[in-house]
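A.B. asks: Turn this into a model:
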Amino acid sequence: MVTPSSGLLAPAARPVAATAEESERERLRQELLRRIIVRESLRQSRRGVPK
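C.D. replies: Okay, the predicted model is just below:
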């Protein structure tokens, strides 16, 4: 989802190619964060369950 501020700033501030590359990098970063969070939550839940 595009926020109003980024939608207004991005085209004027930098070329489209740079913006696309940046968004791709951001998407990859989000994916990594999600994986780390999932892994951590799994470890936490496993630790919480009595054997």
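
A.B. asks: CA atoms for contacts and neighbours, from now on please.
C.D. replies: Will do.

A.B. asks: Please report the distance of residue 42 from residue 6.
C.D. replies: For residue 42, the distance to residue 6 equals 34 Å [CA to CA, to the nearest Å].

A.B. asks: ok, now residue 40?
C.D. replies: Taking CA to CA, one finds residue 40 at 31 Å from residue 6.

A.B. asks: ok, now residue 13?
C.D. replies: From residue 13 across to residue 6, the span is 10 Å (CA to CA).

A.B. asks: Please generate a structure for the following sequence too, so the two can be compared:
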Amino acid sequence: MHFYTPKSIQCILTRKPATWYKNLLLKRFVSGLLLSKIERCIKISVILNSG
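C.D. replies: As a prediction, the model looks like this:
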């Protein structure tokens, strides 16, 4: 179990593919949040317009 020390985890996280993967996840997360907010705004505007 000595492989799972914080230092080795840090080394794994600082590697290029890991940072690229983290950036990808972050972008996906942010874009997902933006999409959900935009969808909510559209739904609200549609409800207001139809009402």
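
A.B. asks: and residue 31 of structure 2, what pairs with it in structure 1?
C.D. replies: Using TM-score structural alignment, the partner of residue 31 of structure 2 in structure 1 is residue 29.

A.B. asks: Please apply the same query to residue 22 of structure 2.
C.D. replies: Per TM-score structural alignment, residue 22 of structure 2 is aligned with residue 20.

A.B. asks: can you map out the helices along structure 1?
C.D. replies: Taking DSSP state H as the test, the helices found in structure 1 are 4-13, 16-48.

A.B. asks: With structure 2 overlaid, how far apart is the longest one on average?
C.D. replies: Once the two models are superposed, helix 16-48 of structure 1 sits on average 0.5 Å from its counterpart in structure 2 (mean CA distance after the TM-score superposition for structure 1).

A.B. asks: how distant is that helix from the center of its chain?
C.D. replies: Its chain's C-alpha centre and that of helix 16-48 of structure 1 lie 5 Å apart, by CA atoms, centre = their mean, to the nearest Å.

A.B. asks: got the buried residues for it?
C.D. replies: Buried residues in helix 16-48 of structure 1, counting neighbours by 16 or more other CA atoms under 10 Å, are absent.
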